[in-house]
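K.L.:
Take a look and give me a structure for this.
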Amino acid sequence: MSLDTSRWRTPSNYDYTDDLNAPDVGWEWLRRNEDYQNDFDALQTAPTHTPALIERASLRWGLRFRSPAEPQRH
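P.N.:
All right, here's what the predicted structure looks like:
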């Protein structure tokens, strides 16, 4: 996952951040973090999502993964 950083200094590209809540700001930081990108790539390319990989992501990044059978909360 490689981000396009060519226009990061253009203020209008970040107007949307004025309305972000705390979790959204966290996601904006997290998705730009190279270590997170590497871990995400490892999860995406793993033949199966083993409990060890999921546990590592959970502990390292504070993420929780919903079970496919678990209903969404709104």
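K.L.:
going forward, measure contacts between C-alpha atoms and count neighbours the same way
P.N.:
OK.
K.L.:
Asp35 versus Ala57, what's the distance?
P.N.:
With distances taken as CA to CA, to the nearest Å, Ala57 is found 11 Å from Asp35.
K.L.:
Please apply the same query to Pro23.
P.N.:
Distance, Pro23 to Asp35, using CA to CA: 19 Å.
K.L.:
Second chain to compare with the first, below:
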Amino acid sequence: MTDRKAESLPSAPWRVSAAYLYTLDLDDPALAWEYLRRHPKYQADWARRAASLERWGLRQR
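P.N.:
Okay, the predicted model is just below:
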């Protein structure tokens, strides 16, 4: 017996890259950070924050 639903789903056109295998060992907070730091809106917010601090002569750690 075959599963028609499974047959109708397209196969994923990706493969696991060795560059990302380290994520299999990350705990929840570390995995969340990996996602967050790549998110374009987070990157934009961080850049705005950095520019704001520089305007006041402050540095971020």
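K.L.:
Give me the TM-score for these two chains.
P.N.:
Laid over one another, the chains give 0.59 as their TM-score (TM-score structural alignment, normalised by the length of the second structure), with 41 aligned residues with a CA RMSD of 1.9 Å.
K.L.:
re earlier: which of Ala57 and Asp35 of the first structure has more neighbours?
P.N.:
Between Ala57 of the first structure and Asp35, counting by other CA atoms under 10 Å, Ala57 is the more crowded of the two (18 against 13).
K.L.:
Map the more buried one onto the second structure.
P.N.:
Using TM-score structural alignment as the criterion, Ala57 of the first structure maps onto no position in the second structure.
K.L.:
ok, longest helix in the second structure?
P.N.:
The longest helix of the second structure (DSSP state H) is helix 40-55.
K.L.:
starting at the chain centroid, how far to that one?
P.N.:
For helix 40-55 of the second structure, the separation from the chain centroid amounts to 18 Å (computed by CA atoms, centre = their mean, to the nearest Å).
K.L.:
Mind giving me the packing neighbours of it?
P.N.:
On a contact count with 3 or more CA pairs under 8 Å, 6 or more residues apart in numbering; DSSP states H and E, helix 40-55 of the second structure meets no helix or strand.
K.L.:
Quick check: the equivalent of Asp19 of the first structure over in the second structure vs Leu31 of the second structure, distance?
P.N.:
If you follow Asp19 of the first structure across to the second structure using TM-score structural alignment, you land on Asp25. With distances taken as CA to CA, Asp25 of the second structure is found 9 Å from Leu31 of the second structure.
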